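Trainee: pasting a predicted model and its sequence here:
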Amino acid sequence: MVGRQVAAEETDSDGPLTGLDPEQHAAVDAPRGPVCVLAGAGTGKTRTIVHRIARLIHSGHVSAGQVLAVTFTARAAGEMRTRLRALGVHGAQARTFHAAALRQLRYFWPRVVGGPQWDLLEGKLRVVSQAAHRAGAGTEPEVLRDLASEIEWAKASLVTPDDYPAEVARIGRQSPGPVEQVAGVYRWYEAFKAKANLLDFDDLLLHTAAALDEHALVAEEFRDRYRCFVVDEYQDVTPLQQRVLDAWLGDRDDLTVVGDANQTIYSFAGASPRPLLGFTRRFPHATVVRLERDYRSTPQVVALANRVIGAARDRPAGSRLRLVGQREPGPEPAFAEHEDETAEAAAVARRVVELIEAGTPASEIAVLYRVNAQSEAYEQALSDVDVPYLVRGGERFFNRVEVRQSMAALRTAAAGTPTGELPKVVRELLEPLGLTAEPPTGGATRERWESLLALVELAEELAAQVEGADLGLYVTELDMRARAQHPPTVEGVTLASLHAAKGLEWDAVFLVGLVEGTLPIQHADGSEAAVEEERRLLYVGVTRARRYLSLSWALARGDGRRNRRRSRFLYGLIPDGDAAARVSRARREMGGAVAATRCRVCGAALIDAVATKLGRCSGCPADLDEELLTSLKEWRARRARALKVPAYVVFTDATLVAIAEQRPVDAAGLVSIAGIGASKLDKFGGEVLGLLRARG
């Protein structure tokens, strides 16, 4: 028997529920008992949850103190409490799973354990390091992070150390090391922790469930206190969290769950949508409500999101939500192909400047990527155009441990003046630090590898730009970049991984680096389920955008070898036309009245980042004033020394060449050159125009 689908006409319209749409109203007004709300992205699920809790309390079904609402982040729990207070609800508990379990365990500890309460292990790497040493595993920081993550997955999946090897083999999971050795690390970790009377966050859940399962009086007291349960983001529950929820419920069914299987992106950590998708099998009489009206994004963004997730294979019935945009129309999502990653980052930075100058706050713009190592190019590009940025969910590139270690090794080597081609020298120096010929399968080890590879690509870029570039010059360039990339302590453009962006939204979103091997990530290719999770990651990224959305990819890294293909997930999404037409359309759509940049000599659409800045095709004749260019470079060097920043932070070489070719006579002509926005004009415009006037 399937769950009952609630139609809009079954709802009423009394006062407390004004402002809700018919489906939200149906969820809020559903009768006591199990309720499953399938809520698509942007459909107002938090609003629906808090109104349902308020309705249950105001109708006398439960008192506020008998409600326990759980979600997955402290931020989401705090928002829920704030909204409940605004509806006149005080005393209802809204917490994360772990916070709720910690509170309960502390209360019941004297009865279920006795003696002094064990301390909470805030950071487990120290104990994991001891366990790894005893088990003969590596103790490098990234190895320890991967081992810690694997132990977290095992405990969240209710897998014991003894069962770990067989379970990994059964599901085909990539282990961070030999399975017996990882099992040994897990076993020693648990032993060291118990000996020191320590609990980790997963223990909070395990002990809470055990307390309720094994102590009847404790379970009776708890279940008398809490009568009504609400679970947000139910697609992300792990087997361990589901076990805790089952212990809370006992044989009762006063449960409301809210989730979206299309946003399941944490399977690597043990999360599973199975409880959400199987809710009506467990509770055949459950009320099921589908929220599909998207209030976050424009119809254009919503349509693209539907196409992204609609291409998924074998979608279960509970995941077949089709969003319907409720906002006013906006620009079509833009697609852009670039020659290399540097050009892609520069193009994104230019568009960011345009959006900011048109009135979009920097804090309402996000650049989202698959892996944290991709952030460096965008940190650099935004620094070049003087736009502040914040890195969310990861360290800034030059602050990462592996990058600091690499720079120390490179400085030491530079003192000995090594010979050879720069990229080859850098690669050889980084090999002992983890730069293997083939990328690791994933986790922190893969992120470290990506960071090291990015350093090699910077060497390739420098070698291509500067004839005879050696390690000393390369180290100087790295130091300058590191010093320059200190964003101010003001709000700025968000740089984040797709995972870190979950639950957030912005007016403008740039999804970057959409190539095979990155999205889907290379190690996902062996499993159809893993590839489909990568598709859901793209869906999550698309649904973060309210109005402006750009999707881009580069045909090469930084070495000029065009050996990349755009992500398979983009096929069928990109409008018809060749690359030039796509880029032209992207600029036109994302800029409203802003036309595509065209060559000032032949009129052709410009795609390449340097060509766009110069305002002409690379093959078209240039009227370069060499003496003016020399004067501009000398002026830039003086300004860079005065500001204590690298020269490119003032203006890049390409911008100076463009000025020397076009010789603008006023501010309007100066800002018509790509890369010169309002902030650059304010800082340097008067001086540059003065140099131009002096040249006649």
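Mentor: Good, I have the coordinates.
Trainee: could you use CA atoms for every contact and neighbour count after this?
Mentor: Noted.
Trainee: for the stretch 351-500 of the chain, what spans make up the strands?
Mentor: Assigned by DSSP state E, counting those that start in this stretch, the strands in the stretch 351-500 of the chain fall at 365-369, 389-392, 493-497.
Trainee: the closest residue to Ile49 other than its chain neighbours: neighbouring residues, count only.
Mentor: Leaving aside its sequence neighbours, Ile49 sits nearest to Val28 (CA to CA, 6 or more residues apart in numbering; 7.3 Å). Residues lying near Val28 (other CA atoms under 10 Å) number 25.
Trainee: shouldn't Val28 be in contact with Lys45?
Mentor: No: assessed by CA atoms under 8 Å, Val28 is found out of contact with Lys45, at 10.6 Å.
Trainee: what sits against the residue nearest to Ile49?
Mentor: Thr48, Ile49, His51, Arg52, Ile53, Arg55 (CA atoms under 8 Å, 6 or more residues apart in numbering).
Trainee: Provide the contact partners of the biggest strand by length in the chain at residue level.
Mentor: Ordering each strand of the chain by length in residues (DSSP state E) puts strand 545-554 first. Applying CA under 8 Å, 6+ apart, the contact partners of strand 545-554 are 296-298, 301, 330-341, 343-344, 505-515, 542, 564, 566, 586, 590.
Trainee: hmm, back to that, which single one of the contacts of Val28 is nearest to Leu632?
Mentor: Using CA to CA, Thr48 comes nearest to Leu632 of the contacts of Val28, at 59.5 Å.
Trainee: which residues touch that closest one?
Mentor: For Thr48, the contact set (CA under 8 Å, 6+ apart) comprises Leu20, Gln24, His25, Ala27, Val28.
Trainee: what's the answer for Arg392, then?
Mentor: Counting by CA under 8 Å, 6+ apart, Arg392 touches Thr494, Leu495, Ala496, Ser497, Ala500.
Trainee: which one of these sits in the busiest neighbourhood?
Mentor: Leu495 (27 neighbours).
Trainee: doesn't Val367 make contact with it?
Mentor: Yes: contact criterion CA under 8 Å: Leu495 and Val367 qualify, at 5.0 Å.
Trainee: and the residue nearest to Ile49, how far from Thr18?
Mentor: Separation of Val28 from Thr18 (CA to CA, to the nearest Å) stands at 11 Å.
Trainee: same question for Ala414.
Mentor: Relative to Thr18, Ala414 is positioned 69 Å away (criterion: CA to CA).
Trainee: of those two, who's got more company?
Mentor: A direct count of neighbours by other CA under 10 Å for Ala414 and Thr18 places Ala414 higher, at 18 against 10.
Trainee: second one coming, line it up with the first:
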Amino acid sequence: MATATLDLSSLNPEQYEAVVHPGGPMLIFAGAGSGKTRVITTRIARLLQDGVPPWRILAVTFTNKAAREMRERVEALAAAGAVRDMWIGTFHSVCARLLRTEGRAIGIDQSFVIYDDSEQLGTIREAIKSRGLDDKAIQPRMVLSEISRAKERLQSPDKYAQIATGHTENIIAEIYRDYDVRLRRANALDFDDILFFAHRLLEQAPTVREKYQEKFLHVLVDEYQDVNRAQYEIVQLLGGKHRNIVVVGDDDQSIYAWRGADVSLILRFSSDHPDAKIVKLERNYRSTGNILAAANAVISKNRGRADKRLWTENESGPMITLTQTGTERDEGMMIAEQVERLVASGRRKYGDFAVLYRTNAQSRPMEEAFLTYRIPHVLVGGQRFYERKEVRDMISYLRLAFNGRDDASFRRAVAVPSRGIGATSMQKLEDMARKREIPLMEAARDQALQTELKKAGAGLRVFIDVVARGAHVAEEGNVSAVLRELLTASGYVDMLRSEHTQEAEGRLENLQELLNVTSEYDATAEDPSLGGFLESVSLVADVDALKGENGEAVTLMTLHSAKGLEFPVVFLAGME
């Protein structure tokens, strides 16, 4: 299906070997800067050229940015329209798509919403409170982390309860079960549920499993060193029939153990597939010789790593500079001085620089130094677009218009703008919903309760009408129209305009940007829908913006955030 015969002449021998591999399992160890994205995309284009139908190819990545880049690169190599029918996406987006399409087989309603971090924490707090526990003694964040790890290990509430040992784990087991019930009642999934239930679907619904095993003739997975157990099992289940599973990764680049990644799984691939072809991409095209030599010297100390060593034909380049300072404040000032000197010389722009550190807490001395020198800078990991209050508020309205059972969104949306619904009225509403085991929206429709609540009851009627109007517009599929209706009908825009403050103006600008996002979605999505838009928002994992308004600012970020990025000048701060 390619527009022309692929030119493979510029590939090195190992890249060529990976691209033309005829079939069967293959493990590609791809060192940093070794051209792995090119290898994956060229292999996909080669499969299409050889006559594999696009819809029989599944390609999985770890970030939306990587999925977009893969799609664009394949599109440039393949016949027009071929990419449209392929499944290219993150683990979460692919699994969410599976659940929306086939989830009924295990009792998952296709209109589920995806709870973000704050909504998950809020639900955990409710579960803790309902059991008469103190959320200061049993910290919600700790409980949520433990439940997340359990789901990554594919442990259901019952399974976790069976293996729980000690007082704390037994309490967490009770909260886990309550948390799960609350999510199901709200027709909501958290991020870990998306993988957990996709695995359950493939494991417990043989008809669905066989359908997708037959469908996906080729399965390709990027960044395989970052998979957790659930993701590993999902790949094996989907690729289990044809066994054309190609995984690409580098155990030396495994940096996500803190969120469940298990580097041993990339090494386990060859034992699970003894006939797997192993290809090593060891030639680096990105770095200078000196940088590569230092990287090799450091990583060689790692234990249990695959045997490989990166090399390059690039020139040696400048030596790495090691500078010691007395304090972290001195370190920040030294970095700021060097940035200012290089920019003043005309050799560099502010956007050329990145300052990397291990944790966000280490950014403070750099920020203070840059403020002292009046150096424009952007802190990656600051408040992102979808975390801003007004954006979260309106997303809650949209989610409620899509799924009236979403209690977390109800609580947020009903409170703003103020409708005279105070804490006492909300408690009565919560009590009714809990006693009847119904969603808050359904309890809010109870006429007897509305009458009892008087002013608050009138506010509830107005709120119910606003959400209903949004849901009605959503039936047409135009998301920007739904948002406009909710912005106007809710009184949210009028509320901000009446404040006459600079902060309110900024919030209005953010809501306009959200409208731009919905308009872009309506124009580009294959089948635009409110549910599809909300899913895309929930799964966004990319950094919103790396640079300032004029595109020129020094970037401050953790090493984790910097993965896959490149800058002409990099400072590694806090190396001690």
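Mentor: Perfect, thanks for sending it. Note that this is a predicted model, so its numbers are computed, not measured.
Trainee: before we move on, the earlier item: out of the strands of the stretch 351-500 of the first structure, which comes closest to Phe279 of the first structure?
Mentor: Nearest of those (CA to CA): strand 493-497, 30.8 Å.
Trainee: what's the single longest helix in the second structure?
Mentor: For the second structure, the helix with the greatest residue count under DSSP state H is helix 502-524.
Trainee: what stretch of the first structure does it fall on?
Mentor: Across the first structure, nothing matches helix 502-524 of the second structure (TM-score structural alignment).
Trainee: what comes up buried for that helix?
Mentor: Buried residues in helix 502-524 of the second structure, counted by 16 or more other CA atoms under 10 Å: Ala504, Arg507, Leu508, Asn510, Leu511, Leu514, Leu515, Val517, Thr518, Ser519, Tyr521, Asp522.
Trainee: residues near Ala86 of the first structure, how many?
Mentor: By other CA under 10 Å, the residues close to Ala86 of the first structure number 11.
Trainee: that one matches what in the second structure?
Mentor: Using TM-score structural alignment, Ala86 of the first structure lines up with Ala76 in the second structure.
Trainee: specify the local secondary structure of its match.
Mentor: helix (DSSP: H, G, I helix; E, B strand; the rest coil).
Trainee: same thing with Ala183 of the first structure?
Mentor: When classified by three-state DSSP, Ala183 of the first structure comes out as helix.
Trainee: quick check: it touching Ala166?
Mentor: No: look at Ala183 of the first structure against Ala166 with CA under 8 Å: they stay out of range, at 10.4 Å.
Trainee: those two: which is more packed in?
Mentor: Taking other CA under 10 Å, Ala183 of the first structure and Ala166 do not tie; Ala183 has more neighbours (23 against 13).
Trainee: and for that one, nearest residue in space, chain neighbours not counted?
Mentor: Counting by CA to CA, 6+ apart, Pro161 is the residue found nearest to Ala183 of the first structure once chain neighbours are left out, at 5.1 Å.
Trainee: would you agree the one you found falls within a helix?
Mentor: No: in this structure, Pro161 of the first structure is coil, not part of a helix, as judged by three-state DSSP.
Trainee: okay, it and Val179 of the first structure: tell me how far apart.
Mentor: Distance, Pro161 of the first structure to Val179 of the first structure, using CA to CA: 10 Å.
Trainee: chain neighbours aside, what residue packs nearest to the counterpart of Leu105 of the first structure in the second structure?
Mentor: Residue correspondence to the second structure (TM-score structural alignment): Leu105 of the first structure is matched to Leu99. Spatial nearest neighbour of Leu99 of the second structure, excluding adjacent residues (CA to CA, 6+ apart): Ala198 at 6.3 Å.
Trainee: what do we get in the first structure for the one you found?
Mentor: Here Ala198 of the second structure is matched to Thr208 in the first structure, going by TM-score structural alignment.
Trainee: kindly report the same for Ala293 of the second structure.
Mentor: Taking TM-score structural alignment, Ala293 of the second structure has Ala303 as its aligned residue in the first structure.
Trainee: check contacts around its match.
Mentor: Going by CA under 8 Å, 6+ apart, Ala303 of the first structure touches Leu323, Val324, Gly325.
Trainee: ok, these in the second structure: which stay?
Mentor: Retained in the second structure: none of the contacts of Ala303 of the first structure (criterion both residues aligned by TM-score structural alignment, their matches' CA atoms under 8 Å).
Trainee: in strands, which of the residues you listed fall?
Mentor: Mapping the contacts of Ala303 of the first structure onto strands (DSSP E) picks out Val324, Gly325.
Trainee: hmm, Asn290 and Ser318 of the second structure touching each other?
Mentor: If you look again at residue 318 of the second structure, you'll see it is Pro, not Ser. Yes: in this structure, Pro318 of the second structure is within contact of Asn290 by CA under 8 Å, at 7.2 Å.
Trainee: so between these two, which is more surrounded?
Mentor: Between Pro318 of the second structure and Asn290, counted using other CA under 10 Å, Asn290 has the larger neighbour count: 16 against 10.
Trainee: what sits against the closest residue to the more buried one other than its chain neighbours?
Mentor: Nearest non-adjacent residue to Asn290 of the second structure, counting by CA to CA, 6+ apart: Ser316, 5.2 Å away. Shown in contact with Ser316 of the second structure (CA under 8 Å, 6+ apart): Thr288, Gly289, Asn290.
Trainee: and the residue nearest to Ala183 of the first structure, how far is that from Val688 of the first structure?
Mentor: Per CA to CA, Pro161 of the first structure is found 67 Å from Val688 of the first structure.
Trainee: could you find the counterpart of Gly317 of the second structure in the first structure?
Mentor: Counting by TM-score structural alignment, Gly317 of the second structure lines up with Gly330 in the first structure.
Trainee: does Phe567 of the second structure count as helix, strand or coil?
Mentor: Classification of Phe567 of the second structure by three-state DSSP places it in coil.
Trainee: can you give me every residue that contacts the aligned residue in the first structure for Asp50 of the second structure?
Mentor: In the first structure, Asp50 of the second structure lines up with Ser59, judged by TM-score structural alignment. Residues in contact with Ser59 of the first structure (CA under 8 Å, 6+ apart): none are found.
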